Every structure is written in structure tokens, then in C-alpha cells.
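Colleague: Have a look at this fold, sequence not included:
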């Protein structure tokens, strides 16, 4: 599902939110929709379907059924695109092993996340990314 506001110009960065907690995903989409083009996915497989080179920032839940955020990140690493990716997690980063650290996430966000934390993180990530193909 794509939650793109017609009022958001196409030159705005595109953010893909992938999290199996639908209420959280939808809330984050609303928070971001004034400043970004937003796509949502509720599974890892949907995240891969919604992803294309126009995506600038990906917010990726670590634990999703079927295809975890870590496995999605491996697939993103194999693509020609280079979005900035934040790992969404409800656990401490102390629980991350080298297999997670080595995947190349640009940052991590610990849930629950506030609107201001989300906006700050996405702003920082989108300013670091090269403009995606539109």
C-alpha cells in the first residue's frame, strides 16, 4: 500500500516503512506524509515489493514474520540502489550480534518511537542520501 499525498511534490524524498505492527506503521506514515512521499509494507515480502530505486530511506523492522528485516536488508544490499536504512527494533542494540552489525544499517531506532524522534531520524537519513531516481 502506498500512502502518498498528492500535495507532496515528487522531489520530496521517498520513505518506505516496513513493520508488521500495522498501527505503528500507519502512525509513522501519517507523521511523515506532510514532508515525504511514503510507502508502507507490513511484511518483509511486501517491503521488497514496494522497494525500487526511487526509495531514499527505509525504516525496517527487525522482527517480521516470514522474511525478517535482516533478510530484507541482505536483499537491499544486493540491489543497485543505495537507500539509507534504519533498523526498527524493540530490543536493545546490546542484543545485536556481528551478523546484524555487518549488514550495514545506517542507524537504529528503538520502539516505541516518538513523532519527533522519527522526524529527526528520517530528516538526518534523507539529508545523507543521494537523490534517488524519480
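Modeller: Cool, the structure landed. None of these values were measured; they are calculated from a predicted model.

Colleague: CA only for contacts and neighbour counts going forward, please
Modeller: Fine.

Colleague: Now for the protein: which helix has the highest residue count?
Modeller: Ranked by number of residues, the top helix in the chain under DSSP state H is helix 115-128.

Colleague: how about it: buried residues?
Modeller: Buried residues in helix 115-128, counted by 16 or more other Cα atoms under 10 Å: 118, 121-123, 125-126.

Colleague: next up, a second structure to put side by side with the first:
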């Protein structure tokens, strides 16, 4: 079973998205900030991370930088309400595999997740 870590400070979104993804067969965990995400990734590997950019503490860009620095492996889809061209380009340069904006369409998200997970 493929595993997904949701990293978002919106607890309600995490719960809903976690339930939706669990129902289609993914093992899902979530954390509510960048510090928790990095701690989680040190202890357990995941196949994919859904990462918000704007969070208190350290933001999604910092998480991407720290993942690179600490050699923490996971494919990343940025899922944010703050979608602009600069954020898309910057997150791709930092290793994100794809980028979707909120509010998300679940079918589109699922297609993107499957596409990213199939890439080698």
C-alpha cells in the first residue's frame, strides 16, 4: 500500500483529505506544520507528500530545502491556496514533482497523485 503524508495547517482539510485518500486505498498520515513533517520523515518514509506552502513556523519552501539538505526522500505535490507562477517555479526548482491549487478537485488530485507515484 502506498503511503501519503499530508502537511497542512488546516486540520479540517487534513481530516477530510485523509478520509478521501484512505477510501481509495492509500495509507495516509497528516501533520499540521513543517517541523512535524520533518520529524515524521526522519522516523518513517512515505511515498508521497502533499505539502502546503503557507504554514506557521517553517513554510513549505523550507520543508523542501530541509528535505534536500537532510536527504529525506519523498515525492512531493504542492497543494496550496497561494498558487502563482513564482511559487510553481520555485517549488519545482526545490524538488516538488507537481503543483495543485486549493480548493482542489478530488478527481484531479487523484490523477496527479497516481501520475507522480508512477514516475521513476
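Modeller: In hand now; what should we look at? All values reported here derive from a predicted model rather than from experimental measurement.

Colleague: Got a TM-score for the pair?
Modeller: For this chain pair, the superposition-based TM-score is 0.86 by TM-score structural alignment, normalised by the length of structure 2; 118 aligned residues with a Cα RMSD of 1.9 Å.

Colleague: At the geometric centre of structure 2, which residue do we find?
Modeller: Geometric centre of structure 2, nearest residue: residue 50, 1.6 Å, by Cα atoms, centre = their mean.

Colleague: Does that one touch residue 9 like I think?
Modeller: No. Using Cα atoms under 8 Å as the test, residue 50 of structure 2 is too far from residue 9 to be in contact (12.0 Å).

Colleague: Where do the helices of structure 2 begin and end?
Modeller: Counting by DSSP H, the helices of structure 2 are 11-23, 34-43, 60-70, 85-93, 106-118.

Colleague: contact partners of the first one?
Modeller: Think helix 11-23 of structure 2. By Cα atoms under 8 Å, 6 or more residues apart in numbering, the list of residues contacting helix 11-23 of structure 2 from outside reads 6-8, 27-32.

Colleague: which one of those has the most neighbours?
Modeller: residue 7 (28 neighbours; other Cα atoms under 10 Å).

Colleague: so what's the alignment partner in structure 1 of that one closest to, chain neighbours aside?
Modeller: Using TM-score structural alignment as the criterion, the counterpart of residue 7 of structure 2 in structure 1 is residue 18. Counting by Cα to Cα, 6 or more residues apart in numbering, residue 41 is the residue found nearest to residue 18 of structure 1 once chain neighbours are left out, at 4.6 Å.

Colleague: quick one: the alignment partner in structure 2 of residue 31 of structure 1 and residue 42 of structure 2, what's the gap?
Modeller: In structure 2, residue 31 of structure 1 lines up with residue 20, judged by TM-score structural alignment. To residue 42 of structure 2, residue 20 of structure 2 is 26 Å away according to Cα to Cα, to the nearest Å.

Colleague: likewise residue 119 of structure 2?
Modeller: Relative to residue 42 of structure 2, and taking Cα to Cα, residue 119 of structure 2 is found at 23 Å.

Colleague: which stretch among the helices of structure 2 comes nearest residue 77 of structure 2?
Modeller: With Cα to Cα as the measure, helix 106-118 is the member of the helices of structure 2 nearest residue 77 of structure 2 (7.7 Å).

Colleague: Show me how far that closest one is from its chain's centre.
Modeller: On the basis of Cα atoms, centre = their mean, to the nearest Å, helix 106-118 of structure 2 sits 12 Å off its chain's mean C-alpha point.
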